[in-house]
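Asker: Predicted coordinates and the sequence they were generated for:
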Amino acid sequence: MSRSVVLLGGPDTGKTNYIGRVWPALDAAKGRLQIVQQPSDITFVLEVTDHLHSGNFAPRSEHAVARRDFEAVVRGRDGGGEASIVIPDISGELWLNAVKHAEISVDWMDELCRSSGAVLFVRVGSDQDIRPLDWVTSRRMMTRVRSPDDPGLPTQVVLCELIRFLEMSLTSRSCGGLPRVSLVVSAWDLVDREVFSRGPKAWLEREYPLVAGRLGDIERLDVQVFGLSIVGGDLRVDEDCRSAVQEEGLDGRGWIAVEGPNGEWTKDDDLTLPIAWAVGV
């Protein structure tokens, strides 16, 4: 049975680099989700993986026009049947424009309506993050500026609107359960030990309180929050991490932060977990 899993999020949230890491994880057959049938075309995935092997994150694909899908037949490690997953690499600009103009193309809306799961990305420390103005401290400055540049919609407003898109569009799972959404906080390796121990849920409450409140008010979606590290460090500034990737490859690098039964957060090296949750494995 085909289960389209849509990856979505604003610009610079880590979607493309995650796809480049998920393919080797699926192929290695060591995670919760395993490959059954090889994809017919994984050219763009291999291009992303090559960038990572060279010690660099893949360039942003935000202005890409051509649709690039990653399709594969997978099954759970412990059984449970097979599923054909379709993961479109959709530009973050497309999602951002959909929120700004309250409209989305028929093609992408059909994709959402065919999907019973999604992976929604937000990133720690992104230079694309837009915060709402503090009108108390900004009032005097704004009165002196005739036509200030519009910074755009605050990131947390965009995230809330994307959640609304998913609530309206995702179809129920084949078992009759609610559609599943994995909310992934990428670049989780940048946070300190104390923030890690509190987990990405607490980080969302502090950084994006509107989003955290929205998650607590959802009835039609089943949401799970994860933290993500693509390679275990920031390749742009961490020379040790970059050298290790170039010399030793990607095996054993990267992890998912997951919440335990007692609320503790730990690292799991299975990078397929967010998709496995969204698929229902």
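Answerer: Yes, it's here.

Asker: When you work out contacts or count neighbours from here on, use the C-alpha atoms and nothing else.
Answerer: OK.

Asker: Name the nearest residue to residue 151, ignoring sequence neighbours.
Answerer: Setting aside the residues directly before and after it, residue 151 is nearest to residue 130 in space (C-alpha to C-alpha, 6 or more residues apart in numbering), at 7.1 Å.

Asker: the helices in this structure, which residues?
Answerer: Counting by DSSP state H, the segments of the chain that form helices are 15-28, 43-53, 92-101, 106-113, 135-143, 155-169, 193-207, 209-215, 239-248, 273-279.

Asker: So which elements touch the first one?
Answerer: So the one you mean is helix 15-28. Helix 15-28 sits against strand 2-9, strand 33-37, helix 43-53, with contacts defined as 3 or more C-alpha pairs under 8 Å, 6 or more residues apart in numbering; DSSP states H and E.

Asker: run the last query once more with 7 Å
Answerer: Packing contacts for helix 15-28, counted by 3 or more C-alpha pairs under 7 Å, 6 or more residues apart in numbering; DSSP states H and E, involve strand 33-37, helix 43-53.

Asker: Mind listing what's buried along that helix?
Answerer: Within helix 15-28, the residues scored as buried using 16 or more other C-alpha atoms under 10 Å are 15-26.

Asker: One more: the last one?
Answerer: For helix 273-279, a neighbour-count test (16+ other C-alpha under 10 Å) marks 273-279 as buried.

Asker: how about residue 21, what does it touch?
Answerer: Listed by C-alpha atoms under 7 Å, 6 or more residues apart in numbering, the contact set of residue 21 reads 49, 230.

Asker: here comes the other one, which I'd like you to weigh against the first:
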Amino acid sequence: MNSGSVMLVGGPGSGKTNYIARLWLAFKARKGALRAERLPTNIHYVDDAVRHLMARKFAPRSERNIEDGRRDFVIEVRGNGGAGVPKKISVPDITGELWKRAVETYELPQEWIDEFKGSSSAILFLRAHTKLNAQPMDWVTARDMLQMHAAVVDDELGDDYDEEDEDDEAEGEKGSVAARSISGPAVVAAEPGAEAAATEQGESVSHIQPKAPKLPAQVGFCELLRYLELLLTDRPDGSRPRVAVVVTAWDMLDDEAKRAGPMQYLKKEFPLFAGRVQTPGRLDIELFGMSIVGGNLKGRPEFRESLKGRDLSEVGYTAVMKSGVMAEDPDVTLPLAWALGD
């Protein structure tokens, strides 16, 4: 049996948790190109996300700290509608807040760097039309900032969406994290309580936890791809690591944008990132759109009401290019199946 990890990558509110919930419904119903023979039982956070969907709500963005403990799950899957070779895969629980910190500070905890050593597959999530996507600076500044990130790495080396909380800023994690820059030595963040203690003494805390500059979303997306290119391993057959780029909330796009497909959407909204996707380096990249339930649960009460009593494994779809034409395929396992090579 083959085994490995699939890395789910994306910042806060990008849709990772809701995708896992919808994927789980597909596994339970045995629908899609990728099938699971048996479902694990110790996956409370996935069950919680599914309960939110069953209540016709998106799962809330995780507010837990990085230190609260990992919630990975391991599952055996088969491709080709269940007829393929069994694969035991682990989906590591890397929070959106951790990825946000990684692109702002160039740091990633050692345990996650180690996790990449056994992985040659990843899904990168970005959400369409969300206020959490910082607007770009002028192009010269954005270019210079991206080059600054690249220079630091080159010199040294030689996740969840909740519409109710969309206007809130994800402020990062509390407490201490032993982390290592992928381009440098170990560093340790401020100890728990250090900021409060300094404040009580009337001292400045800027030297303890400096506020990182807010990167334009597309610069952050480029940095996430850089992490994947640096850390993912080649596939067992020697081919390039696979990264499925998934644009979530696809149903929020207008009909013209849907027909044009994910690449045209990226070129319009995030041209810097689109250019990076078109020059994938050692990665094999494929683009998908994703609608978890096929419509807007918050903005359209009539749509939410229409889901009452329905089997949610029958709603939602993957937007994928077929024979040069965009199609809405009901199989939400397609990005994961592609990333695994099935």
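Answerer: Done, it's in. Worth saying up front: this structure is predicted, and the values here are computed from it rather than measured.

Asker: that older thread, and of the helices and strands packed on helix 15-28 of the first structure, who's closest to residue 206 of the first structure?
Answerer: Evaluated with C-alpha to C-alpha, those place helix 43-53 nearest to residue 206 of the first structure, the distance being 31.0 Å.

Asker: follow-up on the earlier one: what's the farthest-apart pair in the buried residues of helix 273-279 of the first structure?
Answerer: Greatest spacing in those, by C-alpha to C-alpha: 273 and 279 (9.8 Å).

Asker: Look up how far residue 39 of the first structure lies from the most centrally placed residue in the first structure.
Answerer: Nearest residue to the geometric centre of the first structure (C-alpha atoms, centre = their mean): residue 121, 2.9 Å. Separation of residue 121 of the first structure from residue 39 of the first structure (C-alpha to C-alpha, to the nearest Å): 24 Å.

Asker: and what of residue 58 of the first structure?
Answerer: Per C-alpha to C-alpha, residue 58 of the first structure is found 21 Å from residue 39 of the first structure.

Asker: out of those two, which sits in the more crowded spot?
Answerer: residue 58 (18 against 12; other C-alpha atoms under 10 Å).

Asker: Pull the contacting residues for the more buried one.
Answerer: 17, 48, 51-52.

Asker: one more time with 8 Å
Answerer: Residue 58 of the first structure sits next to 16-17, 48, 51-52 when contact means C-alpha atoms under 8 Å, 6 or more residues apart in numbering.

Asker: Now tabulate those in a markdown table and tack on distance to residue 74 of the first structure.
Answerer: Shown next, in a markdown table, are these (distance: C-alpha to C-alpha, whole Å):
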| residue | distance to residue 74 of the first structure |
| --- | --- |
| 16 | 20 |
| 17 | 20 |
| 48 | 21 |
| 51 | 25 |
| 52 | 24 |
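
Asker: Looking at the first structure, name the residue matched to residue 263 of the second structure.
Answerer: Using TM-score structural alignment, the equivalent of residue 263 of the second structure in the first structure is residue 201.

Asker: Hmm, residue 195 of the first structure is touching residue 203, no?
Answerer: Yes. Between residue 195 of the first structure and residue 203 there is a contact under C-alpha atoms under 8 Å: 7.2 Å.

Asker: Those two: which is more packed in?
Answerer: The neighbour comparison of residue 195 of the first structure against residue 203 (other C-alpha under 10 Å) goes to residue 203, with 17 against 13.

Asker: Would you mind measuring from that one to residue 75 of the first structure?
Answerer: Distance of residue 203 of the first structure to residue 75 of the first structure, given as C-alpha to C-alpha: 32 Å.

Asker: Going by the alignment, residue 109 of the second structure corresponds to which residue in the first structure?
Answerer: By TM-score structural alignment, residue 109 of the second structure lines up with residue 105.

Asker: What's the match for residue 280 of the first structure in the second structure?
Answerer: Superposed on the second structure with TM-score structural alignment, residue 280 of the first structure falls opposite residue 341.

Asker: and the residue nearest to residue 151 of the first structure, what pairs with it in the second structure?
Answerer: For residue 130 of the first structure, the aligned position in the second structure is residue 134, judged by TM-score structural alignment.

Asker: same question, residue 242 of the first structure
Answerer: Per TM-score structural alignment, residue 242 of the first structure is aligned with residue 304.

Asker: One more: residue 12 of the first structure?
Answerer: Residue 12 of the first structure maps onto residue 13 in the second structure, by TM-score structural alignment.
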